[in-house]
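In: Got a predicted model here, sequence first, then my questions.
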Amino acid sequence: MMKRLFYSFIAALLLIAGSCSDESYSTSRNDKLLFSVDTLKMDTVFSGVPSSTYSFKVYNHNDNSLRISQVRLSRGSQSGFRVNVDGVYLDNMNGSQAQNFDIRKGDSLLVLVELTSHSTNQTEPQAVEDKLLFTLESGVEQSVSLLACSWDAVSLRNLVVSNDTTISSSKPIVIYGGIKVDSGAVLTIKSPASLYFHASAGIDVFGRLIIKGQQDDEVVMRGDRLDRMFDYLPYDRVSGQWRGIRFHSSSTANCIDYADIHSAEDGLVCDSAEIDPSVLRLDLAHTTIHNCKGYGLKADNSRVSLVNCQLTNTLDDCLSVTGGETDIIYCTLAQFYPFSADRGVALRFGNYENAVQRGTLMCQNSVVTGYSEDVVMGDSLAFDYHFVNSVLRTPAVSDSVLLKSRFENVVFETSKDSINGDMHFVAVDLDLQYYDFHPDTLSTLRLQAIPLEAIRDDREGRKRGDQPTIGCFE
């Protein structure tokens, strides 16, 4: 009796297994796949550099299971795409294809796509296209288009500049490992030049750095990620993508003109050095330092000049000065860093304890503003500072002697003012991390600067009028 029950049980299991293994797959040409995208659009990639991984899904919304007899790339291995379907890579050694994928009714498959594009021998990004073809057992062929752009670039790895060197290229320059400028050497970076720094790469200057951009062709220094963190947020708008530029104590007579430096750890750092009254440690003009995970510019015991510069959105201070001599003329210092509530201020200045020489700071025709009620911080150590014809977001000075000696024609901005903080500017968009620090049409910065004969243009090289605007943009 027990044997009969046992054999009956085994027979039932075999029958069930047989019915499952014999599940029919539709061969009707009316039953088709559905894709989450018609075209998989990837970001621009540098030629020869692997892209991020992109994905889409393949759905079976039919009443029957489907068998995909083949998946292949239309161009085989020529386009540089790599595809993984449901955990199986298409064999690039065999026509970039794979066979026999089952997709039951109501189920889906995940497709992963990467690209390492070939050189295009062009200076501008070029389209890279292919099609991923799905052939069903019924003979129906469906496809998903793959689209990206490939950009030829010049790669520099662990560059050491021991002799005077000039860098310039109409192609993007990707920096791996960093650049070191030896003492006694001069590195000149002139337009056309766009430098894309890989993670942790930066420039260490022991000698001298000269950046020569042009009004209509600035030198750009940024991270090398061209893709997006989210659909709405390019990595280029995320701080901390590269290390930044550091001027070591032996470095002097550095000059940066018409440059866009953004999304670094620290934008620029000047280590403490002996002050030479005959030469500037750093001459900064027509330059933007934006969206840094550390300081925008940190200057220790240095002679620094900033003219027509934008220093904005940093986790630490936009401009931090300790000792030295600093001139700030026609500048926009704005602290709207979005990634932390524990952000620094727009301007911080002070001196070293027991400093023999008093630090000096002159700020003229400039706006210093931000989210907080007070974004201008100075300590009580010996420091000579003067603010002239500027807008400062800091509590009004009540000491009449201090006010008369340190502040001339200064507007102390508060959140109660009808136009204040971010309202001065065209765009401060926290959702999209998009900022435009040109003055808004209603901004009280307009027509409030004092004309300076020596400085007749603005951040973009445009001529300033007889009643110029406070800040770097006319």
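Out: Everything's here; your move.
In: make it CA atoms for all contacts and neighbour counts henceforth
Out: Fine.
In: quick one: buried residues of stretch 159-179?
Out: Val161, Ser168, Ser169, Lys171, Pro172, Ile173, Val174, Ile175, Tyr176, Gly177, Gly178, Ile179 (16 or more other CA atoms under 10 Å).
In: part of a helix, is the third one?
Out: No. Going by DSSP: H, G, I helix; E, B strand; the rest coil, the assignment for Ser169 is coil, not a helix.
In: Correct me if wrong: it contacts Leu195.
Out: No. Applying CA atoms under 8 Å, one finds Ser169 not in contact with Leu195, separated by 9.5 Å.
In: can you give me the strands for the stretch 251-400 of the chain?
Out: If DSSP state E, counting those that start in this stretch is used as the criterion, the strands of the stretch 251-400 of the chain fall at 254-262, 268-270, 282-292, 297-300, 303-314, 319-322, 325-329, 332-335, 347-350, 359-364, 367-370, 376-378, 383-388, 391-392.
In: ok, and what's touching the shortest one?
Out: Contacts of strand 391-392 with the rest of the structure, by CA atoms under 8 Å, 6 or more residues apart in numbering, involve Ser366, Val367, Val368, Thr369, Val376, Val410, Val411, Phe412, Glu413, Leu445, Ile470.
In: try this one next to it:
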Amino acid sequence: MRYLSYLFLVTIIILWSSCRNDFESDPSTGNLQFSSDTIFLDTIFTNIGSSTYSFKVYNRTDDDLTIPSITLEKGESSNYRLNVDGIPGKSFENIQVLAKDSIFVFVETTTDITNQTNEPEYLYTDRILFDPTGNVQDVDLVTLVKDAIFLFPSRDNMTGEVESLLLGEDENQEEIRIEGFFLDDDELNFTNEKPYIIYGFAAIPPGKTLTIDAGARIHFHEGSGIIASNTATLIVNGEVSTDPELLENEVIFEGDRLEPNFSDVTGQWGFIWLTAGSTGHQINHATIKNGTLGILMDSNDGSTDPTLTITNTQIYNSALFGLLARTGNVLGENLVINNAGISSLNCSLGGTYNFNHCTFANYWSGSSNRSTPSVLIDNVIFLENDVPFPLDLLEANFTNCIIYGNNNLELGFIQDPNKLFNYKFENCLIRFDDTRNEIEDDNPLYDFSDTSLFENVFLNENIDFKDSANNLLQIGEESFANGKASTPTSGTDILGTPRDMNAPDIGAYESILFETMDN
């Protein structure tokens, strides 16, 4: 009998529940609250989807509410997409919110600027309307959409295979290819009229020159980059900017995600690859940021002139190396490199290097700890089974340079004694604090008293960077580097500031006055 009573009660509850919509609630009457009344979806490129943004809709009353309708003002034609409380779409009916509870609304967009305007930028807006036929409330949606020039590999219509570049053969004589394409002749001048978006590796054909004008913006999709093939040349003609934040005349290389959350994320794209046999590269007033590497340089062109001349340039936030040159011939002046997962500068497998008024720092704070120095110089690499492959380090001269970071030892050498290993540091400020006795006492490579190797070199003095964690490597007036560079000198620093002819500063920047000292 007790069992039959229980069964009857359960049946009544089920029947009663099936007669309810969900729970009894009142229609909203303009009493919703929002975590934000305007959602800025930041800047996107035409036809590239945005990140997903969200906000919360609150019912702060003591009653359960039903929102009769939630819809985009532009309806189904809107370029925004919504997800309301787990349901995707552009319009929704009878959305219920419990008393003292909330729901999430997610928003994203993909917009084709060519359907909207002929201008290079377009502000695309819409509104999310809550109860539009009653007590309407709204949340504004705002997105800046930029037009761009897209460069990408072609796809074979018959096989569906994506165009690729042949890099050589492996030990089994199998071809080594990467997804990429050769630039056509009419694509060999990047202007500043529109940003460029590159998918895959854009290769400069043999014997050709890619010229990039001042103010150009080059964006790379994940795993993309630029390759200078044999006898090809890269010329970057940036100019000094009047606004240090906008960098309006700088040439900027970075990823294709423009949201603020991606502004300093490492490894978003590949690298600029100067392959063996490429020649005559010149990079001036450029910013290269957030790549796997900044610049990868293989060998040199065999000339006594530098294969790469790099001036007034910044390389930041590289997952591996800022500049990795293997048997390179590099001339650098007013070059700044910071934040790399391994080393900011690696002069590897010998070569010829001359750096003047450069700042090489490494304040890497990634997920993996960095054990390598900011500047690493070697004349050997090790092949399979630890077989050494050495080449001559003809010269590595560092003059008026800062070498610093958050490790104790920010300068390192790896020498094969069977090959030349020539280097000299003059008027340089270096962090090298061997308190843990990591270097053997009799190692002649680190004999800072040897003036043939180290002349007027200062160790572990106050650096006084403005904000090293955020790549602001200007030095303050308290920096030991002030007035310690060799004289006489001429020219300007990386920002175009004239150097003090009588007492120039070490590093890429002349000192400035700032209120706080972060380091």
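Out: Yes, it's here. Since this is a predicted model, take the numbers as computed values, not measurements.
In: on that earlier part again, max pairwise distance over the buried residues of stretch 159-179 of structure 1: which two?
Out: Largest separation among those by CA to CA: Val161 and Lys171, giving 20.4 Å.
In: just the strands of the stretch 251-400 of structure 1: most buried one?
Out: The highest average neighbour count among the strands of the stretch 251-400 of structure 1, using mean count of other CA atoms under 10 Å, belongs to strand 332-335 at a mean of 30.
In: In structure 2, which residues correspond to it?
Out: Using TM-score structural alignment, strand 332-335 of structure 1 corresponds to residues 359-362 of structure 2.
In: which residues touch Asn60 of structure 1?
Out: Going by CA under 8 Å, 6+ apart, the list of residues near Asn60 of structure 1 reads Lys32, Leu33, Leu34, Leu66, Ile103, Arg104, Lys105, Gly106, Asp107, Ser108.
In: Quickly note the distance from Ser47 of structure 1 to Arg348 of structure 1.
Out: 43 Å (CA to CA, to the nearest Å).
In: List the contacts of the nearest residue to Ala396 of structure 1 once chain neighbours are set aside.
Out: Closest residue in space to Ala396 of structure 1, ignoring its immediate chain neighbours: Phe412 at 5.4 Å, by CA to CA, 6 or more residues apart in numbering. If you count contacts by CA under 8 Å, 6+ apart, Phe412 of structure 1 has them with Val391, Leu392, Arg393, Thr394, Pro395, Ala396.
In: What is the equivalent residue in structure 2 for the first one?
Out: Structural alignment places Val391 of structure 1 opposite Leu429 in structure 2 (criterion: TM-score structural alignment).
In: Same check on Leu187 of structure 1?
Out: When structure 2 is aligned by TM-score structural alignment, Leu187 of structure 1 is paired with Leu210.
In: Lys212 of structure 1 now?
Out: Match for Lys212 of structure 1 (TM-score structural alignment): Asn237.
In: Tell me, how many residues neighbour that match?
Out: Using other CA atoms under 10 Å, Asn237 of structure 2 has 19 other residues around it.
In: Gln96 of structure 2 too?
Out: Gln96 of structure 2, neighbours per other CA under 10 Å, totals 22.
In: That one maps to what in structure 1?
Out: Aligned partner of Gln96 of structure 2 by TM-score structural alignment: Asp102.
In: element containing its match?
Out: Per DSSP states H and E, Asp102 of structure 1 falls inside strand 97-103.
In: what's the average distance of that strand to structure 2?
Out: Superposed on structure 2, strand 97-103 of structure 1 shows a mean distance to its aligned partners of 2.3 Å (mean CA distance after the TM-score superposition for structure 1).
In: okay but the match of Leu187 of structure 1 is in contact with Thr191, surely?
Out: No. At 10.9 Å, Leu210 of structure 2 does not count as touching Thr191 under the criterion of CA under 8 Å.
In: Map Ile315 of structure 2 across to structure 1 for me.
Out: In structure 1, Ile315 of structure 2 lands on Ile289 (TM-score structural alignment).
In: Could you do Thr109 of structure 2 as well?
Out: Under TM-score structural alignment, Thr109 of structure 2 pairs with Leu115 in structure 1.
In: go on, Gly168 of structure 2?
Out: In structure 1, Gly168 of structure 2 lands on no residue (TM-score structural alignment).
In: Please verify my assumption that Gly168 of structure 2 contacts Glu175.
Out: Yes. Between Gly168 of structure 2 and Glu175 a contact is recorded at 5.8 Å, counting by CA under 8 Å.
In: That concludes my questions; thank you for your assistance.
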